[in-house]
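Engineer: 3D model of this:
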Amino acid sequence: MPFAPAAVTGSDDRIHLAYELHVTSIYDDAGPLTPRELEVYADDDRTPLARFDAEDLAGMTRPAPAEHAPVTIDAGKRVVYVWLTLPTASPLPRTLRHRMTFATAKQKTELLDGVRVSLSAEAPVLIGPPLRGGLWLAHEGPGNAHSHHWGSLVAVNGQVTIPQRYALDLVGIDPRGQVVRAGVKNVGKSRHADWVGYGADVLAVADGVVRDARDGEPEHPPLNPQSEPESLTAHGLFGNYVVLEIQPGVFASYAHLQRGSVKLRIGDHVRKGQLLARLDQSGSSSAPHLHFQLSSAMTFEGSEGLPFLFDRFDLLGPEAEAQLFGQGEPWVPLPLRHRQAEMPLDDMVIGFPALR
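Structural biologist: This is a model prediction of the structure:
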């Protein structure tokens, strides 16, 4: 476990831990190992906090196995993405211990017992809204091990990190729950101005200093094929972007911004709620949205994604990706709930109240 998990309260009022187990089979002669079960224990407890069977593990592992196939680990490595929801009213563990059983190619059982890790002592950072008002789908968000955020490992000089562990793609929607404005007949031929979130104000989530920024990159037509990024860096992925240092060693990154809207320079000081730029579709992006993340380094590569809590937001329940385009059952919002000091979970619709 290369990165210690931090406890964070999600928009479901539960406390969650998100972390990864890097599982490597050293010996070729053991043949493929088939994980049967993973148990996670708090401290020295004898009763597991959580138990994941072989079917669960197939949905938690990258590279993912074929559909309906079990996970197998050849000589090499697979990563198990653990989303652990702690029992209500239980004390926060100090450490986690893992017990994993495997079947060998000769149907023998191998046992891994240990892999202890202490929880991070750093509390999640409390931040303000990155956008001004409106409704937003927190797409590809925390808790989704199959998202292109959490599931993307970045290897640089032998160091493997996950910069986007808690990243959000904030997609603007209207009261119908759709991403394009009423009256647009063909989404495939839509213009940027047809998209609800396009041009929205992007705001500083906290006081900070601009550590990196870029403008001048062109926008792409919505929903058109994208070329492979030139590199797994901010310059290769983010298009027009801003990176703020909001605490020592804590960096807020905003990506896919509108060309001509980034007026900041490296070294500029900003205040919480200050306008940074406007939302667009520059960089590696298939549609207008804001990519937002906190990480442990100014650069994308070599950084670890950090958890965060929005100081306040409104929660309107989940929405499926197909419903964004008016497909399937119409989206029906749940009764609005005001949330404080929580992190939106994957595919939840949220709103940011007007700034005071």
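
Engineer: Going by C-alpha atoms from here, please, whenever you check contacts or count neighbours.
Structural biologist: Will do.

Engineer: Stretch 142-162: end-to-end distance?
Structural biologist: Stretch 142-162 stretches 13 Å from its first residue to its last (Cα to Cα, to the nearest Å).

Engineer: ok now it, how far from the chain's centre?
Structural biologist: With Cα atoms, centre = their mean, to the nearest Å as the basis, stretch 142-162 stands 9 Å off its chain's centre.

Engineer: now swap in stretch 144-164 and tell me
Structural biologist: Worked out by Cα atoms, centre = their mean, stretch 144-164 lies 10 Å from the chain centre.

Engineer: Show me which residues of it are buried.
Structural biologist: 144-147, 149-154, 161-164 (16 or more other Cα atoms under 10 Å).

Engineer: ok, and what's touching it?
Structural biologist: 60-62, 81-83, 140-142, 165-167, 232, 293-295, 300-305, 346 (Cα atoms under 8 Å, 6 or more residues apart in numbering).

Engineer: what do you get for stretch 187-197?
Structural biologist: Residues from elsewhere that reach stretch 187-197 (Cα under 8 Å, 6+ apart): 171-174, 179-181, 184, 198-199, 221-224, 279-280, 288-289.

Engineer: 6 Å instead?
Structural biologist: 172-173, 179-181 (Cα atoms under 6 Å, 6 or more residues apart in numbering).

Engineer: got a markdown table for the buried residues of stretch 144-164, with distance to Gly260 and secondary structure too?
Structural biologist: Shown next, in a markdown table, are these (distance: Cα to Cα, whole Å; DSSP: H, G, I helix; E, B strand; the rest coil):
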| residue | distance to Gly260 | secondary structure |
| --- | --- | --- |
| Asn144 | 33 | coil |
| Ala145 | 35 | coil |
| His146 | 34 | coil |
| Ser147 | 30 | coil |
| His149 | 27 | coil |
| Trp150 | 30 | coil |
| Gly151 | 32 | coil |
| Ser152 | 30 | coil |
| Leu153 | 31 | coil |
| Val154 | 30 | strand |
| Thr161 | 32 | strand |
| Ile162 | 30 | coil |
| Pro163 | 26 | coil |
| Gln164 | 26 | coil |
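
Engineer: One more sequence to fold, the one below, so I can look at both together:
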Amino acid sequence: MRRTQRTARVGAAVAAASLLGAGLGLTPAAAAAPPAGTPSPASSAGQDAITPVTASTTTVPVPVRGTDGRTHLAYELTVVNESTLPATLTGVTVQDRDGHRTLLKLTGDSLEAHFRPSGSAPGTKPADQLSPGRQGRVWIDAVVPAGTLFPLRLGHQVSVTYPKAVGLIPGHVTESVANLTVPDRHPVVLRPPLGGAGWLDGNGCCDQVTSHRAAGSPLNGSTYFAERFAIDFVRLGADNRLRTGAVDKVSSYPYYGVPVTAAADGEIVSVVDGLPDSTPGQSPANLPLSDYAGNHVVEKLPGGEYVVYAHLEPGSTAGRVRAGQKVAAGTQIGQLGNSGNSDAPHLHFQVMSGPDPLASNGLPFVFSSMSLQGELNGSIDSLFSGKPARISPAPAHRADADDEMPLYLDQVGFPANR
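Structural biologist: The predicted model follows:
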């Protein structure tokens, strides 16, 4: 069979890949390293370019308006060092490919806060290293200012240095990777599942890599990011305290047992009840995976999304909901509790692509009626001290937060449950 020009080009690429392997330490004297600072050549006119780093996105981001008035595109970028040499990630840029805008630039401390090599614990030093064949994850929050159209197409640039560059690998490479098209989709609009004022967004989206944002769950042969937009709702009292008594008693948390209501019309897919409350003030030990969400309800929405209401009070769903039941928005489905993987009473609320609270991917959402009261100064952990939280009041022009998504450390208010 006649070898076409395309086949010849593929064969050349395979040969180049073989040479790449040889030049990365198997025969280090084969070629001199290009000088530091040499960018990766662009692939054009059928010319192949060595790209020792590859990258892909974990999802296609759906734009969502946050309580800061900006549009957020939150997702993850997986970066792989395909070479046999150690590499250092030095920069990641997200660009609007049509408007030629830079939406996000991560370098130095900001990159360290948003990048983690696979298998490394938070805070591991050095945080920017990729050993041969290793991958890492970059948590992206590309934002568009209020009043500005969100981009239709995104592009990414990653910059990497190779301190031991040899062969075809330059000392520094900047690559354009992982182009994507932003879908013409909108976040689901929901009724708040809780009522009243003083609710604090713990572990929510988007900029900081909280325990929710960082949670990539390897399940059934795939990695899922079910908690990408998930919120842990806790409530501060009139004195801005989380608790009124001993840290290890659920009765010390005045909001324990408040009603949890359906966020939309839908169908109940599953109900788990009968698990005990965990002890507040400490993380539960040796929980089976099936108990992580504690007592919980999963609801399927008309648009095909799913909502999980997790860590409910034991027995609180009994006589209220059952699998297969149709519910209306505002129907009480349970009460806020501390069951499962929980160290303080809270409602874990997430919207997701499937019915499994772990083996699904998180989706953005907004609440139809919400006020922004302020923002917590300090960490969520400081609330366990029993001291009053320091809340910075929201600017008057941002108080109305209808059709927006709460952001991490926001204090928000909802209409009273009826």
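
Engineer: For the most far-flung residue of structure 1 relative to its centre, give me its contacts.
Structural biologist: Most distant residue from the mean C-alpha position of structure 1: Lys106, 38.7 Å away (Cα atoms, centre = their mean). The contact partners of Lys106 of structure 1, taken as Cα under 6 Å, 6+ apart, number zero.

Engineer: Now for the counterpart of Pro276 of structure 2 in structure 1, how many residues are close by?
Structural biologist: Aligned counterpart of Pro276 of structure 2 in structure 1: Pro218 (TM-score structural alignment). For Pro218 of structure 1, the count of nearby residues is 17 (other Cα atoms under 10 Å).

Engineer: check contacts around Pro218 of structure 1.
Structural biologist: Counted by Cα under 6 Å, 6+ apart, Pro218 of structure 1 has contacts Ser282.

Engineer: roughly how far apart are it and Ser152 of structure 1?
Structural biologist: 25 Å.

Engineer: Pro221 of structure 1 now?
Structural biologist: For Pro221 of structure 1, the distance to Ser152 of structure 1 equals 25 Å [Cα to Cα].

Engineer: quick one, helices of the stretch 1-150 of structure 1?
Structural biologist: Under the criterion DSSP state H, counting those that start in this stretch, the stretch 1-150 of structure 1 carries helices at the ranges 54-58.

Engineer: Give me the distance between stretch 262-274 of structure 2 and the centre of its chain.
Structural biologist: Offset of stretch 262-274 of structure 2 from its chain centre (Cα atoms, centre = their mean): 24 Å.

Engineer: brain fart, stretch 60-71 of structure 1
Structural biologist: The answer for stretch 60-71 of structure 1 is 21 Å, by Cα atoms, centre = their mean.

Engineer: Can you give me the buried ones in it?
Structural biologist: 60-62, 64, 70-71.

Engineer: Could you pull up the residues touching Ser360 of structure 2?
Structural biologist: By Cα under 6 Å, 6+ apart, the contact set of Ser360 of structure 2 is 224, 226, 352-354.

Engineer: Narrow the contacts of stretch 144-164 of structure 1 to just the buried residues.
Structural biologist: 60-62, 81-83, 140-142, 165-167, 293-295, 300-305, 346.

Engineer: Next step: those residues restricted to strands.
Structural biologist: 61-62, 81-83, 293-295, 305 (DSSP state E).

Engineer: May I ask which two of the residues you listed are separated the most?
Structural biologist: Thr61 and Leu294 (23.7 Å; Cα to Cα).

Engineer: What's the match for Asp128 of structure 2 in structure 1?
Structural biologist: Using TM-score structural alignment, Asp128 of structure 2 pairs with Val71 in structure 1.

Engineer: If you drop the residues flanking it in sequence, what lies closest to the equivalent of Pro259 of structure 2 over in structure 1?
Structural biologist: In structure 1, Pro259 of structure 2 lines up with Asp201, judged by TM-score structural alignment. Nearest residue to Asp201 of structure 1, sequence neighbours excluded (Cα to Cα, 6 or more residues apart in numbering): Arg278, at 4.8 Å.

Engineer: Assign a three-state SS to the aligned partner of that neighbour in structure 2, would you?
Structural biologist: Here Arg278 of structure 1 is matched to Gln335 in structure 2, going by TM-score structural alignment. Three-state assignment for Gln335 of structure 2 (DSSP: H, G, I helix; E, B strand; the rest coil): strand.

Engineer: Settle this for me: Gln335 of structure 2 is touching Val258, isn't it.
Structural biologist: Yes - between Gln335 of structure 2 and Val258 there is a contact at 5.3 Å, judged by Cα atoms under 6 Å.

Engineer: higher neighbour count, the two?
Structural biologist: Remark: of Gln335 of structure 2 and Val258, Gln335 carries more neighbours, 27 against 17, as counted by other Cα under 10 Å.

Engineer: separation between the more buried one and Asn295 of structure 2?
Structural biologist: In terms of Cα to Cα, Gln335 of structure 2 sits 10 Å off from Asn295 of structure 2.

Engineer: Now do the shared contacts for the two.
Structural biologist: Common contact partners of Gln335 of structure 2 and Asn295 (Cα under 6 Å, 6+ apart): Leu312.

Engineer: No further questions, thank you.
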